[in-house]
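For reference, the sequence and a predicted model appear below.
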Amino acid sequence: MDKSELVTDPSVTGPRAADPGTYVMKKLPEVTLAFWVMKIAATTLGETAGDLFAQTLKLGYFLTTILLFLIFVITLVVQLRSRRYNPFFYWTVILSTSMAGTTMSDFMNRDASAKYLSGGATSLGWGPQGLGLGYPAGAAILISLLIVIFTVWRMTGQTFVIRDIVTFRGEALFWAAILVSNTLGTSMGDFLSDSSGLGYAGGALLVGGVLAVLLALTRVPVVPNVLLFWFAFVLTRPLGATAGDFLTKPVAKGGLDLGTAGSSAALLAILIGLMGYAHVKERRS
């Protein structure tokens, strides 16, 4: 993917228009290899942390979805009110959308059947135990929502190129697409892990192979890089979902049984380290 253009003057708040308040400073990162490494780390942590709250701590999908969605709103407000790109703000929103997307997907697709609940439990937390729509129906709903968002996005005339998003409206549409795409990616990852027969490692390898194909297509001039970016952005979520399940699920189910708490702590330390590196690099730039 192309690197973003540098904003050389910190007083510049974007292209001039009749309504100058419409424009904000460029606040989204360059799309580099480090970007994708951090995205995969954040989405994997989103899977393990979402399962930690909903399953290990037994809050259930319903309560955890409400809690994590509120955290998403708070982190999003901080990001939107920020006047410049801050790696900690940006990647915290990515993490919160991944965590919220995990439990939103589980609540939509799963139910209280023994297939999803361990230890002979018949319920998980307070409130509805899940809508039980199934992965195909849940994915169809999420794909429809994502199409609606992109349609509205196009109608507003805002750019889809992440490096060129410099307006409040464009950034708001970007984050709406991120939330839905991360929820959709969780559904895809859980389908590959639970229902496709590939297992956790097989699902991760399949998604990794598709991502390698997308990387190769960036060398093909007729294929728009913007389209490849959004495909890759969606697909890194099921990669994180299958990788997270591989780390935490029991050995009998094909996982490493490292637990949601330990895996989440290790992944959080890695992500914080990467955010610190990105912050230092940003200040040097």
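Yep, that arrived.

rest of the way, CA atoms for contacts and neighbours
Fine.

just the helices in the stretch 51-200 of the chain please.
Applying DSSP state H, counting those that start in this stretch to the stretch 51-200 of the chain gives helices spanning 60-81, 87-109, 135-155, 168-190, 199-217.

Return the set of buried residues in the fourth one.
By neighbour count with 16 or more other C-alpha atoms under 10 Å, helix 168-190 contains the buried residues 168, 170-171, 173-190.

repeat for the last one
If you call a residue buried by 16+ other C-alpha under 10 Å, then helix 199-217 has these buried ones: 199-205, 207-208, 211, 214-215.

Tell me which helix or strand comes right after that helix.
Using DSSP states H and E, the helix or strand that follows helix 199-217 in sequence is helix 225-248.

Mind listing what's buried along the helix or strand just after that following helix?
On the C-terminal side of helix 225-248, the nearest following helix or strand under DSSP H and E is helix 260-284. Neighbour counts over helix 260-284 (16+ other C-alpha under 10 Å) mark 260-261, 263-264, 267-268, 270-272, 274-275, 278-279 as buried.

Let me have those residues in JSON lines, extended by distance to T43.
Formatted as JSON lines, the buried residues of helix 260-284 follow (distance: C-alpha to C-alpha, whole Å):
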{"residue": "T260", "distance to T43": "14"}
{"residue": "A261", "distance to T43": "16"}
{"residue": "S263", "distance to T43": "13"}
{"residue": "S264", "distance to T43": "11"}
{"residue": "L267", "distance to T43": "10"}
{"residue": "L268", "distance to T43": "11"}
{"residue": "I270", "distance to T43": "12"}
{"residue": "L271", "distance to T43": "10"}
{"residue": "I272", "distance to T43": "14"}
{"residue": "L274", "distance to T43": "14"}
{"residue": "M275", "distance to T43": "14"}
{"residue": "A278", "distance to T43": "17"}
{"residue": "H279", "distance to T43": "20"}
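
this is the comparison structure:
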Amino acid sequence: MRLKVTPKVGPRYWAAILVASMCGTNMGDTIPDVLKVSALSGLIMLAFMFALLMSAERATSRGSEAFYWIAILVVRAAATNIADYSIDQAHLTYLNVIAALVLLLGGILVLQHRSKSKQIKGALPPACGFYWLTMLLAGSLGTVIGDALGHSFNSVQMGVPISASIATLALLLIWIARTRMDWPGATSYWVAVVGVRWWGTNVGDVLAFLLSLVPSASITGSALAILLLTWRASPTGSTDLARSSRGQET
């Protein structure tokens, strides 16, 4: 399930994943609100789409960065459906869901920290099945945090922008810590992803309030494609990562 080509982590990556988070939020909400499909059925549909995507990538000889970003959108939409199912259908509280996701994500990060593999600066953690599971958990956690804060006010139209503002401040602090306080590695990457997903949940909701779900998803999806095509960066292949890793260990 490991992708052949992944993007490098840098300004282009974070700009793209911010846009992808907005788009994936609206895609996830489209499943129950527009298609009238339950969150659980939507998750099954998205899992099938993800499996097809991985199979298509494996069938290619060299891969493409496009597979990574499409997978990000699918996983982001799935995280939205997990959050919706947990609150609306399983009738769990926001606090219980957040606590469970924090424990799961924290456990994965502890296991990753204890492993011998080291993340190369400027590269993603290996985009294998473990990576996508962590991405799903981080996306679900960010979604639930955004929804919990956005719905904690009397008016959702007021609460969601307030939560988006808090998420913006949190992201700025995380990125400052990453760049100025020398906080590299997988842990800071996943903390930043949670912040991005939180931000994308609320900003995506604001766009949906203004434009409705389908136009908002279409616009942000087009913006993501334009950003990736116009802001070119050399992607990182799995073979190159393996060579770099061996070079660091010797």
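On my side now, so go ahead. Everything numeric here is computed off the predicted structure, so don't read it as measured data.

Make a markdown table from the helices of the stretch 51-200 of the first structure and add distance to E47 of the first structure to it.
Shown next, in a markdown table, are those (distance: least, C-alpha to C-alpha, whole Å):
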| stretch | distance to E47 of the first structure |
| --- | --- |
| helix 60-81 | 12 |
| helix 87-109 | 6 |
| helix 135-155 | 16 |
| helix 168-190 | 8 |
| helix 199-217 | 13 |
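
quick one, which of these is nearest to T43 of the first structure?
The minimum distance between T43 of the first structure and these falls on helix 87-109, with 5.4 Å, by C-alpha to C-alpha.

which part of the second structure lines up with the closest one?
Helix 87-109 of the first structure lines up with residues 65-87 of the second structure when matched by TM-score structural alignment.

Select, out of the helices of the stretch 51-200 of the first structure, the one closest to P238 of the first structure.
Distance to P238 of the first structure, taken as C-alpha to C-alpha, is lowest for helix 168-190 among the helices of the stretch 51-200 of the first structure, at 3.8 Å.

how far out from the middle of the chain is the closest one?
On the basis of C-alpha atoms, centre = their mean, to the nearest Å, helix 168-190 of the first structure sits 7 Å off its chain's mean C-alpha point.

Show me what S152 of the second structure lines up with in the first structure.
Matched to the first structure by TM-score structural alignment, S152 of the second structure sits across from S195.

I misspoke; the intended subject was T134 of the second structure.
Under the alignment (TM-score structural alignment), T134 of the second structure maps onto A177 of the first structure.

So its match versus F88 of the first structure, what's the distance?
20 Å (C-alpha to C-alpha, to the nearest Å).

ok, now E47 of the first structure?
19 Å.

who's more crowded, the two?
E47 (30 against 17; other C-alpha atoms under 10 Å).

I'd say the more buried one and D245 touch.
Yes - the criterion here is C-alpha atoms under 8 Å, and E47 of the first structure meets it with D245 at 7.5 Å.

just the buried residues of helix 260-284 of the first structure now: which is nearest R163 of the first structure?
R163 of the first structure has its nearest neighbour among those in A278, at 16.2 Å by C-alpha to C-alpha.

my guess is that closest one contacts F89, does it?
No - between A278 of the first structure and F89 there is no contact under C-alpha under 8 Å: 11.6 Å.

Just give the number of residues close to I74 of the first structure.
For I74 of the first structure, the neighbour count with other C-alpha under 10 Å is 13.

The second structure: which residue goes with that one?
Per TM-score structural alignment, I74 of the first structure is aligned with L52.

Next, work out how far apart its match and L224 of the second structure are.
Relative to L224 of the second structure, and taking C-alpha to C-alpha, L52 of the second structure is found at 22 Å.

So what does G203 of the first structure match up with in the second structure?
Using TM-score structural alignment, G203 of the first structure pairs with S163 in the second structure.

Same question for L267 of the first structure.
Structural alignment places L267 of the first structure opposite T220 in the second structure (criterion: TM-score structural alignment).

Look up which helix or strand the residue nearest to that match when sequence neighbours are not counted falls in, please.
Once flanking residues are discounted, T220 of the second structure sits nearest to C23: 5.2 Å by C-alpha to C-alpha, 6 or more residues apart in numbering. Per DSSP H and E, C23 of the second structure falls inside helix 11-33.

Give me the buried positions along that helix.
14, 16-32.

once the structures are aligned, where does it end up in the first structure?
Using TM-score structural alignment, helix 11-33 of the second structure corresponds to residues 33-55 of the first structure.

What lies in contact with the matching stretch?
Outside stretch 33-55 of the first structure, the residues that touch it by C-alpha atoms under 8 Å, 6 or more residues apart in numbering are 29, 59-61, 63-64, 91, 94-100, 102-103, 124-125, 182, 186, 236-237, 239-241, 243-245, 248, 260-261, 263-264, 267-268, 270-271, 274.

and with 6 Å instead?
With contacts defined as C-alpha atoms under 6 Å, 6 or more residues apart in numbering, stretch 33-55 of the first structure is touched by 60-61, 64, 95, 98-99, 102, 236-237, 240-241, 244, 260, 264, 267.

swap in stretch 127-139 of the second structure?
Here stretch 127-139 of the second structure has contacts from 1-3, 75, 79, 194, 197, using C-alpha under 6 Å, 6+ apart.
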